[in-house]
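Asker: Curious how this folds, go ahead:
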Amino acid sequence: MTQIFEFKSNGKFTVTVDENNVKIKSKGMLNYINKGSRGEKSIPIKSITAIQFKDPSLTAGFIQFAYSGSSESKGGVFDAVKDENTVLFAKKELKQAKELVDLIESKRHASSAPQTTAVSSADEILKMKELLDAGVLTQDEFDAKKKQLLGI
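Answerer: Below is the predicted model of the structure:
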C-alpha cells in the first residue's frame, strides 16, 4: 500500500512511501534555491540506516534520511535545508511528520526481520533418502522418519 505525505509550510515536499521505497519530491522556489534539486529522489527502505528527526521550534523541523553512501549534515536545520535527503516541516505538520517516521521505521524493521523458509515434507524425505543411499541411515530409520513426516 502506497501512502503520500504532503508538507507545504517550509518549502514543498511530497513524500511517497510504498513497500520498498521512500520517494522525496521537492517543489517550489525555496527548495530550488536551497537544494538546487528538482525531480524526485528515491531511497530504498532497506538501505536506510538512520532517520534523524528534529521537532520544530524557532526554526523548521526536519526529517533526514541516512543511508550507505549518503553524507549526513551535522549543522542542524541550517545544513539540513540544503540536504536532498531532508524533508522540512512546520509545527502544524508535526503529527504528520511523526506518522511518516513511524511508518518508515516499521517498514525498515519488517524488511530487516529474518526470513524463515519452510522446508516441505517432500524436501525432508529427499534429504533422508540421500542419507539412506549414503549409508548413514538404515532402511528402518528411513521408513520411520518418512512415516513421521507424512503423518502415517
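Asker: C-alpha from now on. contacts and neighbour counts both.
Answerer: Will do.
Asker: residues making contact with the lengthiest helix in the chain?
Answerer: Scanning the chain for the longest helix, with DSSP state H as the assignment, gives helix 94-112. Outside of helix 94-112, the residues within contact range by C-alpha atoms under 8 Å, 6 or more residues apart in numbering are 5, 17, 19, 22, 45-46, 48, 51, 55-56, 61, 63, 89.
Asker: List the buried residues for it?
Answerer: Leu94, Ala97, Leu100, Val101, Ile104, Glu105, Lys107, Arg108 (16 or more other C-alpha atoms under 10 Å).
Asker: Compute the distance between the spatially most central residue of the chain and Lys35, please.
Answerer: Nearest to the geometric centre of the chain sits Ile45, at 2.7 Å (C-alpha atoms, centre = their mean). For Ile45, the distance to Lys35 (C-alpha to C-alpha, to the nearest Å) stands at 22 Å.
Asker: Excluding chain neighbours, give the residue nearest to Asn31 in space.
Answerer: For Asn31, ignoring the flanking residues on the chain, the nearest one in space by C-alpha to C-alpha, 6 or more residues apart in numbering is Gly11 at 5.8 Å.
Asker: do Ala60 as well
Answerer: Excluding the flanking residues, the one nearest Ala60 by C-alpha to C-alpha, 6+ apart is Ala90, at 5.3 Å.
Asker: what residues are up against the one you found?
Answerer: Contacts of Ala90 (C-alpha under 8 Å, 6+ apart): Ser9, Asn10, Pro56, Ala60, Gly61.
Asker: Now show me the structure for the sequence below, then we'll compare the two:
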Amino acid sequence: MIEAAGTGGQLAFDGQYVTITRNGFLARATHGRGDKKIPLTAISAVQWKPAGMTNGFIQLSIGGADRQAAKGGRTMNAAKDENSVVFTRKQQSAFEALRAALEQAIASQHTPAAPAASVADELAKLAELHRQGVLNDAEFAAQKARILGS
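Answerer: Sure, this is the predicted structure:
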C-alpha cells in the first residue's frame, strides 16, 4: 500500500483501488468527510502539478478527458475537485511515489497480453524438440498428451 497525505486529504493505492480520504474542517467545507474508493480500471489519467511557489496537486481523471484549467487557476480548481489532492513541497515526494505507482499500474492495464500459442503451434514446437533429440520418445509422448488433454 502506498499512501500520501496532503492538505485536506490523503491518497492510498493498494494496487487495485485508490482511496481518497478527507478529514477535518477544510474537507467538510469543500468535499465532505469520508472516503472515496476508485477502482484502478476507472482511472484514465493522472494530472500532476509539482509544488513550487504554490502548492502542487495530483488529480485523477475518471472516465473521459478532462479540460485543463487556465494557467494560474489550476491549483485552486484542483482544491475544489473531489478527485484531487493538493500537497505542499514537503509532502511532494510521497505523492511522486504514489503517482509513479499509479501510472505504472494504469499503463500495465493497456499492455496487450502475449497471444496464447495455439495447440498446433505447441505441437509443432514439441515435434521440433523431439526431432532435435532434446526430447526422447517417452518425453515427447507425455508432453503431447498434456497438450492434447489426453
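Asker: Any idea what the TM-score comes out to?
Answerer: Once superposed, the chains reach a TM-score of 0.70 (TM-score structural alignment, normalised by the length of the second structure), with 127 aligned residues with a C-alpha RMSD of 2.7 Å.
Asker: Show me what the residue nearest to the centre of the first structure lines up with in the second structure.
Answerer: Mapped onto the second structure by TM-score structural alignment, Ile45 of the first structure lines up with Leu40.
Asker: Count the neighbours of Lys27 of the first structure for me.
Answerer: 17 (other C-alpha atoms under 10 Å).
Asker: So it is in contact with Phe13, correct?
Answerer: Yes - taking contacts as C-alpha atoms under 8 Å, Lys27 of the first structure lies within contact range of Phe13: 6.3 Å.
Asker: Between the contacts of helix 94-112 of the first structure, identify the one with the most neighbours.
Answerer: Of all these, Phe89 has the most neighbours under the rule other C-alpha under 10 Å, reaching 26 neighbours.
Asker: Skipping adjacent residues, who's closest to the corresponding residue of the second structure for it in space?
Answerer: Using TM-score structural alignment, the equivalent of Phe89 of the first structure in the second structure is Phe87. Nearest residue to Phe87 of the second structure, sequence neighbours excluded (C-alpha to C-alpha, 6+ apart): Gly6, at 4.4 Å.
Asker: what's the answer for Phe140 of the second structure, then?
Answerer: Nearest to Phe140 of the second structure is His130, by C-alpha to C-alpha, 6+ apart, at 6.3 Å.
Asker: in what helix or strand does that neighbour lie?
Answerer: helix 119-131 (DSSP states H and E).
Asker: How about Val119 of the first structure?
Answerer: Per DSSP H and E, there is no helix or strand for Val119 of the first structure.
Asker: so what corresponds to it in the second structure?
Answerer: Under TM-score structural alignment, Val119 of the first structure pairs with Ala117 in the second structure.
Asker: Ok, Val15 of the first structure next?
Answerer: Aligned partner of Val15 of the first structure by TM-score structural alignment: Leu11.
Asker: So Thr54 of the second structure belongs to a helix, correct?
Answerer: No - read with DSSP: H, G, I helix; E, B strand; the rest coil, Thr54 of the second structure is coil and lies in no helix.
Asker: ok so, going back, please list which of the contacts of Ala90 of the first structure are preserved in the second structure.
Answerer: By both residues aligned by TM-score structural alignment, their matches' C-alpha atoms under 8 Å, these still in contact after alignment to the second structure are Asn10, Pro56, Ala60, Gly61.
Asker: picking that back up, find out how far the helix holding His130 of the second structure is from the centre of the chain, if you would.
Answerer: Averaging C-alpha positions (C-alpha atoms, centre = their mean, to the nearest Å) puts helix 119-131 of the second structure 38 Å from its chain's average.
Asker: same deal with stretch 41-49 of the first structure?
Answerer: 6 Å.
Asker: How about stretch 16-36 of the first structure?
Answerer: Remark: stretch 16-36 of the first structure is offset 17 Å from the chain centroid, using C-alpha atoms, centre = their mean.
Asker: Show me what counts as buried in it.
Answerer: Counting neighbours by 16+ other C-alpha under 10 Å, one finds that the buried residues in stretch 16-36 of the first structure are 16-17, 20-27, 31, 34-35.
Asker: same check, this time on stretch 113-121 of the second structure
Answerer: Buried-residue list, stretch 113-121 of the second structure, by 16+ other C-alpha under 10 Å: empty.
Asker: For it, which outside residues touch it?
Answerer: Ile147, Leu148.
Asker: Now do the end-to-end distance for that stretch.
Answerer: End residues of stretch 113-121 of the second structure are separated by 17 Å (C-alpha to C-alpha).
Asker: Thank you, goodbye.
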